[in-house]
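Student: Generate coordinates for the sequence data below:
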Amino acid sequence: MNAAEPAREPSAPPSGDRLRQSVEEVLLGTGRVWTRRETAERSGVRPERTMRIWRALGFPTVDDDARVFTDADVDALRAGERLIDAGLITEESETMMVRALGHHLSRLAEWQVHTLWTWMNHSSGSPGVGELMGHAATLLPEIELLQQHVWRRHLAAYADRLIAEAEEQPVSPPEGAAEAGALRTADGGDVRPRAVGFTDMVGYTRMTRGLDSIELAGVLDRFESLTGDVVAEGRGRVVKTIGDEVLFVCESASAAADIGLELTARTDAESGLPQVRTGLAHGAVLGRYGDVYGAAVNIAARLTAVARPDTVLVDTECATELAGMPAYELTTLRPVSVRGYSRLRPVLLRRPAARRRAKSKPH
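Tutor: Next up, the predicted model:
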């Protein structure tokens, strides 16, 4: 610093109202100028529907005379109406679509705001709120560009998958083929045979008692990275992670089996991570707004709960799909009683003994 230059005084922290106004100017673009009724009138959407959509997004109910809506809210409602007019969605499926968007994007927004907030609090030189928000406004388009790119890449990947499925199906499917293939639901979901897998860390609760927040975050990051890599390499899809557990789906039982066995092997080789256990099930699965439902999902979860560390359990339907394949060894175990299933029969999945011995030999 130049000797003649006066020392820079640290800026006083901005008031909550001032900071809130600055954040909204950057993120919302315009002020909160419209009431719910005015928003409905300007968008052409009935007031009760605007409230239903607002709640489905995950936001709290607002008073009728509260000015909380912006021009962008009006534009979004109009965009929804255009999708309905085009026949892409219906008024009935609109709420479910909005709820799914709100659920997934709220988690992303929470992480991003936390990241920006941490960055603002650790910026050197104690810049004022105006300077900080100016920097944030510059970074926001970069975040939006990244999000849009990833979103479009996923659109392309799923479109490619649907095209491949359409090419595999006969032009005139025989009677009864609908039960074996995919069925579309009225709200855009689909029911098809899938393999479902749950993998969780053994002793996670006990382990977390001895870790501080930074160490715990490190373990979770490594677990999510490892499982994400293995599932992607196996051409599966991670549906969601819930703390110490990951839920994934595959188009075939063999793909799920390879992922489950590889997760066990990779975790064993990763120091600092606890052992894992995996449950796999195969059957009709409803895919809806990014999540999956059905008996196979429930059975996979129950099998995970009774699996021993470093083991993979599959249900009888998954075992039937894998039977006769030289890459797997299947051992039927005693029936177990779990929540919802009084006689669930697990099948232990392993690599053939010869492959296990070859892998255990030192190189």
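
Student: Every contact and neighbour count from this point should use C-alpha atoms.
Tutor: Fine.

Student: where do the strands sit along the stretch 51-200 of the chain?
Tutor: 183-184, 190-201 (DSSP state E, counting those that start in this stretch).

Student: Need those strands in CSV (columns: distance to residue 217 and mean neighbour count).
Tutor: CSV is the format used below for these (distance: least, Cα to Cα, whole Å; neighbours: other Cα atoms under 10 Å):
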stretch, distance to residue 217, mean neighbour count
strand 183-184, 39, 14
strand 190-201, 14, 25
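
Student: quick one more, to check against the first:
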Amino acid sequence: MPDDGPTPQRGAAGPLDDDAVAASTVGELESRLLGGRRRYSARDLARRAHTDVDIVRGFWTTVGLPHADPDDTVYTERDAEAVDRAVALVREHGLDIRTVLTVTRALGHTADRLALWQVEALVEDMSTRYELDDTTARLLTLDRLADLAPVLEAQLVHSYRRQLAAIAGRYAAEFGALRAPGPDLTALPLARAVGFADMVSFTRRTAGLGSTDLSQFVQRFEAAARDVVTDAGGRVVKTIGDAVLFVADDPATGARVALGLAQALGGALDVDREQAAGGLAEGARGVTPVRVGFVWGRVLSRFGDVFGPDVNLAARLTDIAEPSTVYTDPATAAALAGDPRFVLEPQDALDLQGIGSVTPVRLSAAPPA
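Tutor: Below you'll find the model as predicted:
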């Protein structure tokens, strides 16, 4: 890799001086990121887009940013162009304004988390690479952010388009052929395998970790889980610190994902297995198992998440699963019956909160022939 030059030192003259960063770097950075100086108010944007000022203010609310008084000059040319595009979705493409706001809210919610995730990763890199304290690492990140932003933006657009193409491909394969409607028109629209993997004793295992160690621990878990899910043919819906929610397009793929998570993230993690599973709990010889529950059913996909009774059932099965094991329900077991890759073992019936009596079925991989 190219040499980044001498290691920055806190308090040195130049870009790392606190007052200089606050006075000049932030203003310059904002101008470069936002496409110039702030020169428009919300009323200006409304007049320019020939829409109501409440629509403009609603747009910024759904982006996830606070909006000022409608007469305050706080918006740039790129802000104005964003509002113009949102209004065009209604006028030129016929979308309902509520749909536009939903799409905008999705972008705002995702961009907020994405920007924070990436900036914190950059801070950690600066801190580790140059052996800086946290404050100095953040100031150095701020100083270099404008140069990194175009590269990060290009990668974001590329990743977004690839994901859109992948969704289009799945829809074409699943719904392209004209089919007669199913017998139950009230059923949730998507047939999916849906499941959870939940780390056992997360609170106890992370108690006492400093910010860097906790960050690395959670990051390794998320990275390892995503790699396992993707490699098995599934998709991660979301991660929540110590848990991951995944979906797959058929029961067998869902089973492979579930078993992969239980195997890769569970059991005794020695050094070799840590490396194979993304380095989870790197440097420690301990046990970091997960419980996994998954079912084949129907879900509603909205807001980047999935909903429905089968999602709840998968969560409840996860709660009762033993560490490093996978539980499913009788209906999913029936869908997998006859597949020689899997072993299905019914357990004692249990009363699950909000579900009722269920006979969980333990799913295992068949031994090699």
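
Student: Now the TM-score, please.
Tutor: The TM-score (TM-score structural alignment, normalised by the length of the first structure) is 0.82; 335 aligned residues with a Cα RMSD of 3.1 Å.

Student: re the thing from before, distance to residue 251 of the first structure for the strands of the stretch 51-200 of the first structure - can I get that in CSV?
Tutor: What follows is the strands of the stretch 51-200 of the first structure, written out as CSV (distance: least, Cα to Cα, whole Å):
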stretch, distance to residue 251 of the first structure
strand 183-184, 15
strand 190-201, 5
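
Student: looking at those, which is closest to residue 145 of the first structure?
Tutor: strand 190-201 (30.1 Å; Cα to Cα).

Student: Which strands or helices does that closest one pack on?
Tutor: For strand 190-201 of the first structure, the packing partners by 3 or more Cα pairs under 8 Å, 6 or more residues apart in numbering; DSSP states H and E come out as strand 183-184, strand 245-250, helix 253-269, strand 276-288, helix 295-306.

Student: Can you say which of the ones you listed is nearest to residue 335 of the first structure?
Tutor: Per Cα to Cα, nearest to residue 335 of the first structure of these: helix 295-306, 11.0 Å.

Student: what's the closest one aligned against in the second structure?
Tutor: Mapping helix 295-306 of the first structure onto the second structure (TM-score structural alignment) gives residues 309-320.

Student: now that stretch, how far from the chain's geometric center?
Tutor: 20 Å (Cα atoms, centre = their mean, to the nearest Å).

Student: same check, this time on stretch 224-231 of the second structure
Tutor: 13 Å.

Student: By how much does it deviate from the first structure on average?
Tutor: Compared with the first structure after fitting, stretch 224-231 of the second structure has a mean deviation of 1.3 Å; criterion: mean Cα distance after the TM-score superposition for the first structure.

Student: Same question for that stretch: list its buried residues.
Tutor: Across stretch 224-231 of the second structure, burial judged by 16 or more other Cα atoms under 10 Å covers 224, 225, 226, 227, 228, 229.

Student: Quick check: the aligned residue for the fifth one in the first structure?
Tutor: Residue 228 of the second structure maps onto residue 230 of the first structure when the alignment is built from TM-score structural alignment.

Student: That match contacts residue 261, doesn't it?
Tutor: No: the pair residue 230 of the first structure / residue 261 is not scored as a contact, 10.0 Å apart, by Cα atoms under 8 Å.

Student: The counterpart of residue 321 of the first structure in the second structure: how many residues sit nearby?
Tutor: Mapped onto the second structure by TM-score structural alignment, residue 321 of the first structure lines up with residue 335. Residues lying near residue 335 of the second structure (other Cα atoms under 10 Å) number 14.

Student: mean shift between the helix or strand harbouring residue 335 of the second structure and the first structure?
Tutor: Following DSSP states H and E, the helix or strand that holds residue 335 of the second structure is helix 330-336. Comparing helix 330-336 of the second structure with its match in the first structure after superposition yields a mean distance of 2.0 Å (mean Cα distance after the TM-score superposition for the first structure).

Student: Buried residues in that helix, which are they?
Tutor: Quick answer for helix 330-336 of the second structure (16+ other Cα under 10 Å): 330, 332, 333, 336.

Student: between those, which is nearest residue 95 of the second structure?
Tutor: Distance to residue 95 of the second structure across these (Cα to Cα) is lowest for residue 332, with 38.5 Å.

Student: Nearest to the spatial middle of the second structure, which residue is it?
Tutor: Centroid-nearest residue in the second structure, with Cα atoms, centre = their mean: residue 238, separated by 4.7 Å.

Student: Confirm that it sits in a helix.
Tutor: No: membership of residue 238 of the second structure in a helix is not supported by DSSP: H, G, I helix; E, B strand; the rest coil, which gives strand.

Student: Please pull up the equivalent of it in the first structure.
Tutor: With TM-score structural alignment as the criterion, residue 238 of the second structure matches residue 240.

Student: Over to residue 18 of the second structure?
Tutor: Match for residue 18 of the second structure (TM-score structural alignment): residue 13.

Student: Distance of its match relative to residue 135 of the first structure?
Tutor: To residue 135 of the first structure, residue 13 of the first structure is 17 Å away according to Cα to Cα, to the nearest Å.

Student: now swap in residue 280 of the first structure and tell me
Tutor: Counting by Cα to Cα, the gap from residue 280 of the first structure to residue 135 of the first structure is 47 Å.

Student: what about those two, which has more around it?
Tutor: Legend: neighbour count by other Cα under 10 Å for residue 280 of the first structure and residue 135, higher for residue 280 (34 against 12).

Student: Hmm, residue 316 and the more buried one touching each other?
Tutor: No: Residue 280 of the first structure is not in contact with residue 316 according to Cα under 8 Å; the separation is 9.9 Å.

Student: rewinding a little: quick one: which helix or strand includes the match of residue 228 of the second structure?
Tutor: Assigned by DSSP H and E, residue 230 of the first structure falls within helix 213-233.

Student: Which other helices and strands does that helix contact?
Tutor: Helices and strands touching helix 213-233 of the first structure, by 3+ Cα pairs under 8 Å, 6+ apart, are strand 237-242, strand 245-250, helix 253-269.

Student: May I see the ones you listed arranged in TSV, with distance to residue 200 of the first structure as well?
Tutor: Shown next, in TSV, are those (distance: least, Cα to Cα, whole Å):
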stretch	distance to residue 200 of the first structure
strand 237-242	9
strand 245-250	4
helix 253-269	10
